[in-house]
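In: Generate coordinates for the sequence data below:
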Amino acid sequence: MRTRADTSPGSTPEGGGRELTRRRVVEAAAGLLAREGREAVTTRAVAAAAGVQPPAIYRHFDDMDGLLDAVAEHGYTRFIETKRAVPTPDDPVDDLRAGWDLAVEFGLANPALYAMLYGEPRRGTDSPAHRAGMEMLHGRIRRIAAAGRLRVDEPLAAAIIHATARGAVLTWLSLPEDGRDPALLTAMRESMVTAVTTDEPAVQDPGPAGAARALRAALPQQSTLSEAEQHLLGEWLDRLAADV
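Out: Alright, predicted model coming up:
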């Protein structure tokens, strides 16, 4: 005996119809979240919005947490598609600013989704879209590092960028509308840029040869490596510095 979900318009009993039903349920839940907030996303409300019987939801998701994880993935995917559609600035620090602005704008435009994503930090963090977003962020950071303008190591830079973007969005959303000054967002973005980048390249000559020469010059002043390690690293740096 078929359920209403099996016989809804555009569906088939095959895998394609099942996927369409799943997508409809996720989009219905995402719509309820956006319009009415987290508490509105109930089994009964989602089923009514998606045009399926409530039991149909649990043929696609183990429980409501599973559905909310799918909504998080849906939101991340939309965000990544937006980021990919924006041209990449030539300057890597300007690219960082643009990416930060996009993340903040997405949060401000989707407050309920953002609160769910970052008020429950574990939700969706192992999803394909989230991993794609992290790869894009690390790509931006590597561009800055390759230009010799990264002030801190890459993991710390990523943490600072995330923390300032999340803090900016959640702080903005917590303020009364008449207390929301756009200067707050600009100040937080520029504080982030100052914390993770330098105004001038640490190494003037582009490429590994220039970086190797700079590190080779600083090597005698460090005490972390043993004498044998310093000697071996010195040989490697000499070979890189000569590769011009």
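In: CA only for contacts and neighbour counts going forward, please
Out: Noted.
In: so how far is stretch 232-244 from its chain's centroid?
Out: Distance, stretch centre to chain centre, for stretch 232-244: 36 Å (Cα atoms, centre = their mean, to the nearest Å).
In: Over to stretch 144-154?
Out: With Cα atoms, centre = their mean, you get 19 Å for stretch 144-154.
In: okay, now residue 114: neighbour count?
Out: Residue 114 has 22 neighbours, counted by other Cα atoms under 10 Å.
In: gap between it and residue 56?
Out: 27 Å (Cα to Cα, to the nearest Å).
In: Tell me which stretches of the protein form helices.
Out: Under the criterion DSSP state H, the chain carries helices at the ranges 4-7, 15-36, 43-50, 54-57, 64-85, 92-109, 111-119, 128-146, 154-174, 182-196, 207-218, 227-242.
In: Go through the fourth one and flag the buried ones.
Out: For helix 54-57, a neighbour-count test (16 or more other Cα atoms under 10 Å) marks 54, 56-57 as buried.
In: you'd agree residue 46 is up against residue 31?
Out: No - Residue 46 lies out of contact with residue 31 (Cα atoms under 8 Å); the separation is 9.1 Å.
In: So which of the two has more stuff around it?
Out: residue 46 (25 against 17).
In: who are the neighbours in contact with the closest residue in space to the more buried one that isn't next to it in sequence?
Out: Sequence neighbours aside, residue 29 is the residue nearest to residue 46 in space, at 5.5 Å (criterion: Cα to Cα, 6 or more residues apart in numbering). Residue 29 makes contacts with 41, 46, 49, 67-68, 71, as judged by Cα atoms under 8 Å, 6 or more residues apart in numbering.
In: List the contacts of stretch 102-118.
Out: Contacts of stretch 102-118 (Cα under 8 Å, 6+ apart): 30, 33-34, 37-38, 72, 75, 79, 83, 123-124, 165-166, 168-170, 173.
In: Show me what counts as buried in that stretch.
Out: 102-104, 106-108, 111-118.
In: give the contact list for the residue nearest the centre of the chain.
Out: The centre of the chain sits closest to residue 133, judged by Cα atoms, centre = their mean, with a distance of 4.1 Å. Shown in contact with residue 133 (Cα under 8 Å, 6+ apart): 76, 80.
In: any idea how far residue 231 is from it?
Out: 40 Å.
In: One more, so I can put them side by side:
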Amino acid sequence: MSTRARILEVAARLVAESPDGDISTRAVCEAAQVGAPALYRHFGDKEGLLSAVVDHGFDAYLAAKRERGESADPVEDLRNGWDSHVDFALRNPNLYRLMNSPAMRTPPAAAFESHRILTRDLERAAEQGKLRVAPELAAQMIMSATTGVALMLVSRPATFADSGVSARVRDAVHAAVFTPDVDAGDPADYEVPSAAARLRALLRRSHGAGLSTAESALMNEWLNRVSNAER
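Out: Below is the predicted model:
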């Protein structure tokens, strides 16, 4: 095992075992049997080490997302994605709090990859006419809600003792993001924004469908405005 890998493995174990998720570089160096210069050479500083710990720990979770096959129903994939996200947080509370800590000035690479995977599934939903809003806005809504629920469950277990709250929030957010299975009320409330989101997704996949760069940018702006209009 390389020195870097040994330091990373030790740091991940200490984070998991820590009462509050915090660790010191001195403790890591002692447990890994390396000097401080070796740690700083490989990770730069404590923040760099913790960012690497998050990426290391989150890699297993992302590996399952990378390898899973896409089903014909992106909405079901997104439901499962929400549940697996929260389950990961509950099984790795210190790591999850660390990943979302405001003290980390540079978000770990794992956070960006997770967001890209979410957006990709939402783009598939938009292509099928199942989104009320543009994929980028839907991704922000879902990621912020998922993260909020997961953080409450791991940080305030006494208050949020019922893990079923995650499914309730998931269904509420998804109801705001996805078109209904059964028409209700005025169809225009969701059909026009959904059609705009779908056309925008399809044009992006087909690289503009013959539009010039300027025309494509203008069309994208119009469709984005229609799909995200407040209703």
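In: For the corresponding residue of structure 1 for residue 111 of structure 2, the count of nearby residues, please.
Out: Aligning on TM-score structural alignment places residue 111 of structure 2 opposite residue 130 in structure 1. The number of residues packed near residue 130 of structure 1 is 19, by other Cα under 10 Å.
In: Equivalent analysis for residue 153 of structure 1, please.
Out: 11.
In: Once you drop chain neighbours, what's closest to the alignment partner in structure 2 of it?
Out: The equivalent of residue 153 of structure 1 in structure 2 is residue 134 (alignment by TM-score structural alignment). Leaving aside its chain neighbours, residue 134 of structure 2 sits nearest to residue 197 (5.1 Å; criterion: Cα to Cα, 6+ apart).
In: Could you tell me which residues make contact with that neighbour?
Out: 126-127, 129, 131-135, 223-224, 227.
In: name the element it belongs to?
Out: Per DSSP states H and E, residue 197 of structure 2 falls inside helix 188-205.
In: Distance from that helix to the middle of the chain?
Out: That offset, for helix 188-205 of structure 2, works out to 23 Å (Cα atoms, centre = their mean).
In: That helix vs helix 135-155, what angle?
Out: Interaxial angle, helix 188-205 of structure 2 versus helix 135-155 (axes from the mean of the first three to the mean of the last three Cα atoms, to 10 degrees): 100 degrees.
In: Aligned to residue 36 of structure 2, what sits in structure 1?
Out: Match for residue 36 of structure 2 (TM-score structural alignment): residue 54.
In: residues contacting whatever residue of structure 1 lines up with residue 153 of structure 2?
Out: Aligning on TM-score structural alignment places residue 153 of structure 2 opposite residue 172 in structure 1. The neighbours of residue 172 of structure 1, taking Cα under 8 Å, 6+ apart as the test, are residue 180.
In: ok, now how distant is residue 172 of structure 1 from residue 121 of structure 1?
Out: Distance from residue 172 of structure 1 to residue 121 of structure 1, by Cα to Cα: 18 Å.
In: repeat for residue 52 of structure 1
Out: The separation that residue 52 of structure 1 has from residue 121 of structure 1, given Cα to Cα, amounts to 30 Å.
In: who's more crowded, the two?
Out: Set residue 52 of structure 1 next to residue 121 and count neighbours by other Cα under 10 Å: residue 52 wins out with 21 against 10.
In: how about the nearest residue to that one, chain neighbours excluded?
Out: residue 5 (4.9 Å).
In: Count the neighbours of the one you found for me.
Out: Using other Cα under 10 Å, residue 5 of structure 1 has 23 other residues around it.
In: what do we get in structure 2 for it?
Out: For residue 5 of structure 1, no residue is aligned by TM-score structural alignment.
In: ok, residue 5 of structure 1 touching residue 21?
Out: Yes - under the criterion of Cα under 8 Å, residue 5 of structure 1 makes contact with residue 21 at 6.9 Å.
In: Let me see the contact set for the closest residue to residue 141 of structure 2 other than its chain neighbours.
Out: Closest residue to residue 141 of structure 2 apart from its sequence neighbours, by Cα to Cα, 6+ apart: residue 173 at 7.5 Å. By Cα under 8 Å, 6+ apart, the residues touching residue 173 of structure 2 are 141-142, 145.
In: which residue lines up with residue 173 of structure 2 in structure 1?
Out: With TM-score structural alignment as the criterion, residue 173 of structure 2 lines up with residue 192 in structure 1.
In: Distance-wise, check that match relative to residue 99 of structure 1.
Out: 12 Å.
In: Let's have the buried residues of helix 54-57 of structure 1 in CSV, adding distance to residue 196 of structure 1.
Out: CSV is the format used below for the buried residues of helix 54-57 of structure 1 (distance: Cα to Cα, whole Å):
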residue, distance to residue 196 of structure 1
54, 49
56, 48
57, 45
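In: what residues are up against the equivalent of residue 162 of structure 1 over in structure 2?
Out: Counting by TM-score structural alignment, residue 162 of structure 1 corresponds to residue 143 in structure 2. Listed by Cα under 8 Å, 6+ apart, the contact set of residue 143 of structure 2 reads residue 115.
In: Kindly recompute the last result at 7 Å.
Out: Going by Cα atoms under 7 Å, 6 or more residues apart in numbering, residue 143 of structure 2 touches no other residue.
In: what's the answer for residue 135 of structure 2, then?
Out: Applying Cα under 7 Å, 6+ apart to residue 135 of structure 2 gives the contacts 119, 122-123, 126.
In: Mind doing that once more with 6 Å?
Out: Neighbour list for residue 135 of structure 2: 122-123 [criterion: Cα atoms under 6 Å, 6 or more residues apart in numbering].
In: Just the residues contacting stretch 36-51 of structure 2, thanks.
Out: Outside stretch 36-51 of structure 2, the residues that touch it by Cα under 6 Å, 6+ apart are residue 108.
In: Now with 8 Å, please.
Out: Against stretch 36-51 of structure 2 from outside (Cα under 8 Å, 6+ apart): 3-4, 7-8, 11, 24-26, 29, 52, 98-99, 104, 106-108.
In: Next, the buried residues of it.
Out: Buried residues in stretch 36-51 of structure 2 (16+ other Cα under 10 Å): 39, 43, 48-51.
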